[in-house]
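Asker: Next come a sequence and a model predicted from it.
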Amino acid sequence: MKPIYEVAARAGIDEEHLELYGKYKAKLNPSLTEEHKDRPDGKLVLVTAVNPTPAGEGKTLTTIGLAQALNALGTKTVAALREPSLGPCFGMKGGATGGGRAQIVPAEDINLHFTGDLHAISSAHNLLAAMIDNHVYHGNALRLDPKRIVWKRAVDMNDRGLRSIVTGLGAGNGLPQESGFLITSASEVMAVLCLSENAADLKERLKRIVVGYTTEGEAVTAGDLHAAEGMAILLKDAVKPNLVQTLDGTPVIVHGGPFANIAHGCSSVIGTKTALKLGDVVVTEAGFGAELGAEKFFDIKCRQAGLQPDAAVLVVTAKALKYNGGVPVKELGEENPEALKAGLGNMRRHLRNLRRFGVPVLAAVNRFAADPESELRLILDACAELGVPAELSDVWAEGAAGGEALARALLRALEQPSAYKPLYGLTPSLKDKIGTIVTELYGGSGVDYSPAASKALADFERRGFGGLPVCMAKTPYSFSDQASLLGAPEGFAVSVSRVSLSAGAGFVVVETGNTMTMPGLPKAPAAQRMTLEEDGTIEGLL
């Protein structure tokens, strides 16, 4: 690894704008934004993927490798990524910093406590929870109805035992009431930080967070509780983006980490806008499949932040398409062109959907070492039939060299004008927006609402929140809300079980199916495969 000030210099960042966290990590001071405010923005490229499978698609890997390849071709490029959560790291996925020769480093630090951002977000979230209970305990001047408190606690770990809890048990410990925990990546504080323009905007958004309702049905906010300043104090460093590097020294801004299945799935606006002032091209990613992360990138992040994306790259693998064609996980390594053909519908729908947003689109076929050439050719041919440029990507094995063809194809795509537009406008009703996503992107026939969800949506509109975008929370494994419906299902109805207002973030969360905002650990969590060696090195995390 290069000292971080050398990486910063490569990106045009003077040392005076760095706040060092050791030799290889740094936060970027807001003074950098002020110094670069008059520079023209670079081109913004989104990397997304088909629906995720147990084999792994390599979306973050491709983002990193593509940034390396662009720099190797002489195009000044900065990557902008999300911060990993401890929950998935110790749960099912393990580390989330790329792999092979397309990694961001120091990988162990980034995957674990990094610069403390997620812990600060957890603390700010829980400060608000504590102040809510304290307000009720000391007289409840705002007449907050204990049965209508909607603010839970947060922790950055998968812990299903905390989904539903009772607080306040025991004499002198407050009013016993039902509550629960979210994983920090699903916290509205995470979304607020990631969608804020600066520290001042962060405070204003924190004030708007709705924590519950009075006995008369009026909303109570964090501002009403005078909690926003304390929360902002805890977030004063977390709001600053982090600078790290790839294995070849490409600058990477890593900031914020909302999940895309239960939150909006994009790295921070501050980090992205900073990167756009530093690079001629910025490569970023959004979580899970394109119908989740990419949709929210276009409809929430870009719309709110005034960003103009210039292209989108869809990552696809032969294994993913065979899985969507009905092949069991244990047999994905075997050649099966018929199953791959059956699974191509998943890729086609994602490509079609991305084109709806008006940006040039290309496909990155992430090569696994044992992939049959005939199967890779089938994918490339299918893309050609759609008129979508596609290239093989071998960045895991070869780093920048393995992404050269993809990088050249992207540069050609960036020569085309972007006609970016969100999928839906903000004037239709909340139900109309949900229906547009379900029918036009997912391929569904309609939406079934629980009585409570319908009532809540009507209430949000009555309170003046009908003009907000919607943030869909659903399984990432299918276009539908049922994980078992693979490929490109049609004619299904999506069931909306619950909706909630994220007034600070600026969207309405729509929970479908059995979506969980606090994941659980799998039967054999990744933590069981990890060891801490005597010399301090960690085995099994990456």
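Answerer: Nice, thanks for sending it over.
Asker: going forward, measure contacts between C-alpha atoms and count neighbours the same way
Answerer: OK.
Asker: I figured A409 hits V388, correct?
Answerer: No. Counting by Cα atoms under 8 Å, A409 does not reach V388; the two are 10.6 Å apart.
Asker: Report the set of residues contacting both of the two.
Answerer: When contacts are counted by Cα atoms under 8 Å, 6 or more residues apart in numbering, A409 and V388 are jointly contacted by L362.
Asker: Show me what counts as buried in stretch 520-530.
Answerer: The neighbour-count check on stretch 520-530 (16 or more other Cα atoms under 10 Å) flags 520-521, 525-527 as buried.
Asker: And the contacts of the longest strand along the chain?
Answerer: What stands out as the longest strand in the chain, according to DSSP state E, is strand 493-502. Residues outside strand 493-502 that contact it (Cα under 8 Å, 6+ apart): 188, 209-210, 438, 444-450, 452-453, 456-457, 460, 480-481, 507-514.
Asker: here's the one I want to compare it with:
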Amino acid sequence: MNALPSDLEIARSATLRPPAEVAADMGIGEDLLEPYGRQVAKVDLAAVEALAERPAGKYVVVTAITPTPFGEGKTTTAVGLAQGLAREGSRPVLALRQPSLGPVFGIKGGAAGGGHSQVVPMETLNLHLTGDFHAVTAAHDLLAAMVSNHLHHGNELGLHRIEWRRVMDVNDRALRSIIEGNGGPMDGVTRQSGFDITAASEVMVILALATSLADLRERLGRIVVGWTREGQPVTAEQLKAAGAMAVLLKDALKPNLLQTLEGTPALIHTGPFGNIATGNSSVIADRIGIRSGDVLVTEAGFAADMGAERFFNVKCRTAGLTPDAAVLVTTVRALKAHSERFEVKVGKELPPEMLAESPQDVEAGVANLRKHLEIIRSFGVQPVVAINAFPTDHASEHEVIRRVALEAGARVAVSTHVAEGGEGARELALEVLAACEDEVSFIPTYELSDPLETKIEKIATGVYGADGIDIAPAARKALAQYTEQGYGELPVLIAKTQMSLSHDPTLKGAPTGWRLPVREVRLAAGAGYVYALAGSIMTMPGLAKHPAAERIDLDAEGNVVGLF
């Protein structure tokens, strides 16, 4: 089989439709578009109300089994599925997160899809797009500056424990822990702080979950930047920062309209971190997209235990939308990795023996697939297993996956969308359309009225498969404090590794006989949830020895080169 051209070469060969033409397919007029150059447009927030009376399309989320360091093609599958649905006569709309510059210049790459299943223009999508990430960075750091300024001018509110750090959209390990104000008396109060990557900002999650400009403004005001000695929260509203933050984010709240290589509409908006945040694109994009076509295809970050759990328990509740089906992406190589018979490392080629035909190795790793199917079914949603096919796969290995999926009562399809675009995803599209006609009895993991500790325990035991939870004394004290202060009915998130169903990245497959340690609990009052930390979570990645940034450049004509 001939090797595919690079993603960038494939993207540049595409003939793009004018944004107004793409929007017209969605029933969105030019009066609701704000052009950003020739190939991208923002959709005005008035579109939500303008489309409100139209019937809602089907709502499909794309998730995956526990990933390997290489990723298993979740975004690519979502793009391919949208293209495949269009080839089957449906009117699909795609809603995805925007890539962060950190991974783009790091090692993972962008989030535009791959091969013949990409969102374009590829360079624009992966490099700044319309500046939404920079708006989030500016709004977040404005609040940080106003915190420091408040301290410098006497700390009238009595801030004692400050939790609001700074952010930037570049991987830089040297900024994880810093000392600010390390100068003279006019340089601010000296204290320890640090930076996170912009995707990990609570402001990014607020942008993703806000349902309107008024809701955005209210959520920004609720941000808790720190606590007084008496344990009372100090908010962005009290610091009089929320209004200026809303001004910086006003345009960023509007979704970005792009298209796939085959001209399918794609709403690209927000990019919350998948470990400590929701890991889903915006509620506003979904509210527009679901009334702009027959099927809205969206994606949830990382695997079903993380992004999909948050999609179901947090985003669907906020958006007021009910899912119709879930696509579970798997690959032969990932299941072989979960067999624990091979050593897979970031930046290293796959072991040659891992590419040899071995249905037995796939069979040894299918416990992870079964567990993720169980997770999706626990929400009352019909799963469709998408086998993201690679040229090194063998039919006998696909057959193992097909058998396991069917035994679990799921639909299944092999998809070759990377090599063949929408044509290669037609089988998957047909299975998804069939799944959307199945009866759905959507059941969240917990009730909002449940105590915070109970919510955490229900996720740990009912989703991850833990035997129980062990809460550190400080975390238990924080849970009691949040409940007393009126935050007890918020949803919960659990910040943990994406590399395992458990908190331990070394535990592959579907581990049993373990308990989830909750070492710390934090409040994201603006976003509207409490999150528990289980294990060590890195919120500011570092660069590899040879990051992608070394290979990205401009040629003599000013064209980007070296981008994937």
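Answerer: Cool, got the structure. As the structure is a prediction and not an experimental result, all values here were calculated from the model.
Asker: Need the TM-score between these chains.
Answerer: Comparison of the two superposed chains (TM-score structural alignment, normalised by the length of structure 1) gives a TM-score of 0.98, and 540 aligned residues with a Cα RMSD of 1.2 Å.
Asker: Kindly reformat the buried residues of stretch 520-530 of structure 1 as JSON lines containing distance to N324 of structure 1 and secondary structure.
Answerer: Listed next are those as JSON lines, based on distance: Cα to Cα, whole Å; DSSP: H, G, I helix; E, B strand; the rest coil:
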{"residue": "G520", "distance to N324 of structure 1": "24", "secondary structure": "coil"}
{"residue": "L521", "distance to N324 of structure 1": "24", "secondary structure": "coil"}
{"residue": "P525", "distance to N324 of structure 1": "25", "secondary structure": "coil"}
{"residue": "A526", "distance to N324 of structure 1": "25", "secondary structure": "helix"}
{"residue": "A527", "distance to N324 of structure 1": "28", "secondary structure": "helix"}
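Asker: From these, pick the one nearest L276 of structure 1.
Answerer: A526 (35.4 Å; Cα to Cα).
Asker: Show me which of the contacts of strand 493-502 of structure 1 are buried.
Answerer: Of the members of the contacts of strand 493-502 of structure 1, the ones counted as buried by neighbours, 16+ other Cα under 10 Å, are 188, 209-210, 438, 444, 446-447, 449, 453, 456-457, 460, 480-481, 507-513.
Asker: where do the strands sit along the stretch 401-542 of structure 1?
Answerer: 446-449, 470-473, 493-502, 507-512, 531-532, 538-539 (DSSP state E, counting those that start in this stretch).
Asker: Turn the ones you listed into CSV, columns for distance to V365 of structure 1.
Answerer: Shown next, in CSV, are those (distance: least, Cα to Cα, whole Å):
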stretch, distance to V365 of structure 1
strand 446-449, 32
strand 470-473, 27
strand 493-502, 30
strand 507-512, 31
strand 531-532, 33
strand 538-539, 29
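Asker: closest one to I13 of structure 1 among the ones you listed?
Answerer: Here strand 538-539 is closest among these (Cα to Cα), at 31.6 Å.
Asker: which bit of structure 2 covers that closest one?
Answerer: Mapped onto structure 2 using TM-score structural alignment, strand 538-539 of structure 1 spans residues 560-561.
Asker: mean distance, that stretch to its aligned residues in structure 1?
Answerer: Its aligned residues in structure 1 lie a mean 2.5 Å from stretch 560-561 of structure 2 after superposition (mean Cα distance after the TM-score superposition for structure 1).
Asker: Aligned counterpart of A120 of structure 1 in structure 2, please.
Answerer: Residue pairing (TM-score structural alignment): A120 of structure 1 is matched to A135 of structure 2.
Asker: Check I132 of structure 1 too.
Answerer: In structure 2, I132 of structure 1 lands on V147 (TM-score structural alignment).
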